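Pasting the sequence and the predicted coordinates here, then a few questions.
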Amino acid sequence: MATKDELGRHGEQLAVDYLTAEGMHIIDRNWRCREGEIDVIARDGETLVVVEVKTRSGTSHGTALESVRPAKVARLRKLAARWLATQETSFDTVRVDVIALERFAGDYAMRHVRGVV
């Protein structure tokens, strides 16, 4: 059985593989500052996409998607502004996405929600 950290790392890699297959360009992973962390930062055309990846081994404590509450989305928006302040590149828009993965019998179910508010 994988540890929570291993499960999370594997989920993030599955998410990155998926986003790349969807045509997004991965700019950064696990970007940190004092206020928190962004799991994945990607470019989708001229849009900056901040991606929160949640991986769960079951739903006994709710689904992976349910674990991303409005306060988390607000924090991700602030983190996106902090990240952008360190960059020379600009983007037309910024979007927050959530990729929720749940493992059942060794297989993963993935749900990608674009533009979480």
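Good, I have the coordinates. Numbers count the residues shown, from 1 in each chain.

make it CA atoms for all contacts and neighbour counts henceforth
OK.

wait, what's in contact with residue 29?
By Cα atoms under 8 Å, 6 or more residues apart in numbering, the contact list for residue 29 reads 38-41.

Now rank the residues you listed by neighbours and give me the top one.
Within the contacts of residue 29, residue 41 tops the neighbour count with 24 neighbours, counted by other Cα atoms under 10 Å.

here comes the other one, which I'd like you to weigh against the first:
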Amino acid sequence: MAQHNELGKEGEQLAINYLQKKGYKILDKNWRYLKAEVDIIAQKNNTLAVIEVKTRTSDFFGNPQDFVNPKKIKLMVSAINEYVTSKDLDVEVRFDIIAILKNKNETKIEHLEDAFLYF
């Protein structure tokens, strides 16, 4: 497996662990709909958190969250509309990014709630 794929899987597991410690229930991971993939779908109280995980070893080219583009956002919104409808959920939906910088010396996790408001 390519090194960046391994880093991505490791980042997703770090994000899941982080969310569970914060009281989120993980409903799905790597959920697919048409061309979209949602990294993590979690719930806390009556809020469905749709989470894109971005993991990098360095912020030399920018912060991890800077790599979520408008096309990805559009795909995620479409996918989560299908998810909520197909599961007949009555919840508030929020789109988050978990940005992870992981190198040999440290791991930094930043949870950006309602992240798409900033785009």
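That came through, no problem. Predicted, not measured: the structure shown is a model, and the values here were computed from it.

what's the closest of the contacts of residue 29 of structure 1 to residue 60 of structure 1?
Closest to residue 60 of structure 1 out of the contacts of residue 29 of structure 1 is residue 39 (23.6 Å), distances taken as Cα to Cα.

ok, and the closest non-adjacent residue to the closest one?
residue 30 (4.5 Å; Cα to Cα, 6 or more residues apart in numbering).

Hmm, that neighbour is touching residue 37, no?
Yes. At 6.1 Å, residue 30 of structure 1 and residue 37 qualify as touching, with contact defined as Cα atoms under 8 Å.

would you turn the contacts of residue 29 of structure 1 into a markdown table with distance to residue 54 of structure 1?
Formatted as a markdown table, these follow (distance: Cα to Cα, whole Å):
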| residue | distance to residue 54 of structure 1 |
| --- | --- |
| 38 | 12 |
| 39 | 9 |
| 40 | 11 |
| 41 | 15 |
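
does the residue of structure 2 positioned farthest from its centre count as helix, strand or coil?
Residue farthest from the centre of structure 2, counting by Cα atoms, centre = their mean, is residue 105 at 23.6 Å. Under DSSP: H, G, I helix; E, B strand; the rest coil, the three-state class of residue 105 of structure 2 is coil.

returning to what we had before: the equivalent of the residue nearest to residue 39 of structure 1 over in structure 2 and residue 45 of structure 2: what is the separation?
Using TM-score structural alignment as the criterion, residue 30 of structure 1 maps onto residue 30 of structure 2. Applying Cα to Cα, to the nearest Å, the value for residue 30 of structure 2 to residue 45 of structure 2 is 22 Å.

again, but for residue 25 of structure 2
9 Å.

coming back round to it: the match of residue 30 of structure 1 touches residue 39, doesn't it?
Yes. Contact criterion Cα under 8 Å: residue 30 of structure 2 and residue 39 qualify, at 4.5 Å.

Since that was my last question, I'll sign off now.
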